[in-house]
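>>> sequence first, then the predicted structure:
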Amino acid sequence: MTAGFSDTERRIDNIWKIEQRRLYLICQIGGWSLYAAYMGVLLAIQGSLTWRSVADVVFTTTCLMGLSHLYRKFVIRHKWLQLTFPRLLLRMLIASVVLSMLAIPIGMLSTLWFSPASFRFSLFELLGPLIAGTFIFMCWSLAYFLYHYVSSYGRSLKLEAKANEIELNRLRSQLNPHFLFNSLNTVKYLVDENPNKAKDSIHQLSNILRSSLMMGKKLLIPFEDEIDIVKDYLALEQTRFEERLQISYDIKGDLSSFKVPPMMIQTLVENGIKHGVAQLVDGGEIRIKAWRDEEVLYCNIYNSGYLNPTNIPNAGYGIKNTEQRLWLLFGGKATFEIQNQDGGVVASLKLPKWQEEKV
């Protein structure tokens, strides 16, 4: 899993860096172009818009853009992007003042070249450009660091989503050999005792495996499809247990809009048979009840066994797998509980309706 995640992480990281550089260039050129346009509008309002003044604005803006680009390289080299905002704020202010001081001689030089007649030098008159330059570069800094934090957060979400997907695939892949092993054991008991039933069971097993393979690449499947798999599996198990296994279903309402992780309910049913019904001399019962309450699906799987509360971690393979998959898919919005109730064990699922935009 680690190798797969590293490859995925590198691909996402490369795409993210390319998109980041492209967006930076667009914002850098676009932002300073707007500044140049603003200065041109001011010149037009003042009635001093000439080719010399335009050249002055273009040259000065180009130099300021170059300064900001060098500032970005300095920020990356000295790892300012890894600093917390309180530590970063003072650095941003000092850097803006320094950049403004560097911009003043550039502006003076541009004026000497393109508008020498309007050139005046006074230490007092430098205060205005210093304050204005500091404000401009401070705005640039805030915009740049804000973009960085937002884009980094988006990247971390993508990596987290991919890690969750890889973990879900791992958990789901564990179910297939586990399920197959138990199902083949069921067929094995019938080969000598009842060859005809064994043939029927093999046919049922092939149907179950075909369904599981078709759904193998999906994180979620319709609840009705999962119930169909459960029914096929219980029919297979009933061939083995005969009258020792009683089955009942209580599915209420239209549940077609709800989705569940594939093989999840089947695994809980299998767990109930292995650790509940199969341990009883006279067998027992499996009851499946499902209903909805607005946008929430409830599903209870009952078996006639007994659960030792101190031994829940070892009570079955499906418990830990179910908890992990629900957490990765739904977070805290889905719940899973298993407890002794009504003379048996009840595994209770509560699932919200899946929103496609979460995928």
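Sure thing, it's come through. All values derive from a computational prediction rather than experimental measurement.
>>> when you work out contacts or count neighbours from here on, use the C-alpha atoms and nothing else.
OK.
>>> same for the helix or strand containing residue 165, what does it pack against?
For residue 165, the element it lies in under DSSP states H and E is helix 127-193. Other helices and strands packing on helix 127-193, by 3 or more C-alpha pairs under 8 Å, 6 or more residues apart in numbering; DSSP states H and E, are helix 2-46, helix 85-114, helix 195-214, helix 223-241, helix 317-330.
>>> mind putting those helices into CSV with mean neighbour count and distance to residue 266?
Putting the helices and strands packed on helix 127-193 into CSV (neighbours: other C-alpha atoms under 10 Å; distance: least, C-alpha to C-alpha, whole Å) gives the following:
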stretch, mean neighbour count, distance to residue 266
helix 2-46, 14, 28
helix 85-114, 17, 50
helix 195-214, 16, 11
helix 223-241, 19, 5
helix 317-330, 18, 9
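>>> here's the one I want to compare it with:
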Amino acid sequence: MRFDGISPAAREQACAALARRAQMAGPAPVVRFLDCGTRMVRLICHSAAFLRHVERQMTCALREDAPGFDATLVIWQERSVAEAALAVVRVLDGTSYRRLRVGRLTGLAGAEAVQVFDEELLRHWPLLDIQPGDGSLSAFAPERDTYYYAVEDLDPEEFIKRGHIFVQLLFRICNVPGSSLAHGAVVGLNGAGVLLCAFGYRGKSTLSVHALLDGFEYVSDDYLILGRKEDGTERDILRAWPVYSVIALSPHAYQAMYDGFRGKFLSNNARKDKYMFNIACYHEQFRRGYPVRLCMFPNICDCVEPSIEPGSRERALEELAFSTLNNTGNPRDAVTIGKLYEFVRDLPFYRFDLSRNIARNTRCLREFMEQLSAI
């Protein structure tokens, strides 16, 4: 069920209905803050179980307090997303509400999704999206820069099927001029970072996590914030910030790193092809506002020895932009594609042909970065 052209007053009433459901979900809320580098998010949590997921996945970004905030995110465990849909539709359209209500009472209607769009305020995404079949809901009140997010099932194995927590919401919150959440990895040496641009299953997580174990400076293996933020000495430098303390490794990669790896197991991601770990034990190697000096796109091949050569700017940009949008939003989002292009267009680009030997790949990257530092 789609609604367009809803008045601001009706949208506010719909969000107020969700806020009331959040307040009924548990005791007095816990307030925390998510430091996303370019944006600070106030987190209002009405569920202790939900907060535990946030603590495990976003350990490096979670703060007890902050001097201010840019947006608010309200989260709770929803008892019934279908009932939440009815409560919202009752506010938005009484006729539709009566039809849905009668259908539910007579057993003729299944759980119907409810979406509210206003492309003048938010292109590509609904302002409100309630999915009873998925057991989740999200909403955005633009007048107050407040976001709402709830799920029914907080069982760890079920919850983690959704992937990294808040990815799509953080993409919206951080997608402001000069900033964006991106799908990529950043590691580096001596204050010089390399942005690994790649779709999934291209080896960027394995490479970046093994580099972390080898003493590299680290931002992320999967999702991060990219932005330009001036400081007292360097202006207009592309920088990267971590938001997650979780990584995903294939069983093969985990076995290869087993002896030296200290991360805490979280889940097999309910797919059997990836293991998820919390790596808060490595926080001393995490870097915030880390300068990005070059881009690479990894390419898994059957070579005996890995190699790094000048690469295609177009391919790296394509993999960065479309892997980001495929995971966070609409692949036709030309504004974000253009922003990511502006971020990295002046950086040198390289192709990194990865061998099947993880240690050799990391050694190759170290030697390459050390040579660059010496120039």
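Yep, it's here. Since the model is a prediction, treat every value here as computed from it, not as a measurement.
>>> quick TM-score on the pair, please.
The TM-score (TM-score structural alignment, normalised by the length of structure 1) is 0.22; 140 aligned residues with a C-alpha RMSD of 7.1 Å.
>>> looking at the helices and strands packed on helix 127-193 of structure 1, which is nearest to residue 291 of structure 1?
Distance to residue 291 of structure 1, taken as C-alpha to C-alpha, is lowest for helix 223-241 among those, at 11.1 Å.
>>> helices and strands around that closest one, which ones?
helix 127-193, helix 195-214, strand 245-251, strand 259-260, helix 264-275.
>>> please identify which of those is closest to residue 285 of structure 1.
strand 245-251 (4.5 Å).
>>> neighbouring contacts of that closest one?
Residues from elsewhere that reach strand 245-251 of structure 1 (C-alpha atoms under 8 Å, 6 or more residues apart in numbering): 234, 238, 277, 283, 284, 285, 286, 287, 288, 289, 290, 291.
>>> let's see it at 10 Å
224, 227, 231, 234-235, 237-239, 273, 277-278, 282-292, 299-304 (C-alpha atoms under 10 Å, 6 or more residues apart in numbering).
>>> quick check, residue 187 of structure 2 in contact with residue 213.
No: counting by C-alpha atoms under 10 Å, residue 187 of structure 2 sits too far from residue 213 to count as a contact (11.2 Å).
>>> who's more crowded, those two?
residue 187 (27 against 17; other C-alpha atoms under 10 Å).
>>> and the more buried one, which of the three is it?
Classification of residue 187 of structure 2 using DSSP: H, G, I helix; E, B strand; the rest coil returns strand.
>>> which non-adjacent residue is nearest it?
residue 218 (4.5 Å; C-alpha to C-alpha, 6 or more residues apart in numbering).
>>> burial measure for that neighbour, as a count.
The burial count for residue 218 of structure 2: 29, using other C-alpha under 10 Å.
>>> counting by contacts, list what the one helix or strand it maps to packs against.
Taking DSSP H and E as the definition, residue 218 of structure 2 sits inside strand 217-220. Applying 3 or more C-alpha pairs under 10 Å, 6 or more residues apart in numbering; DSSP states H and E, one finds that strand 217-220 of structure 2 makes contact with strand 185-189, strand 192-196, helix 204-213, strand 238-242, strand 290-300.
>>> which helices and strands sit right next to the helix or strand that the longest one is followed by?
Read it as strand 290-300 of structure 2. Tracing the chain past strand 290-300 of structure 2, the next element assigned as helix or strand by DSSP H and E is strand 307-310. Strand 307-310 of structure 2 sits against strand 290-300, strand 349-354, helix 358-374, with contacts defined as 3+ C-alpha pairs under 10 Å, 6+ apart.
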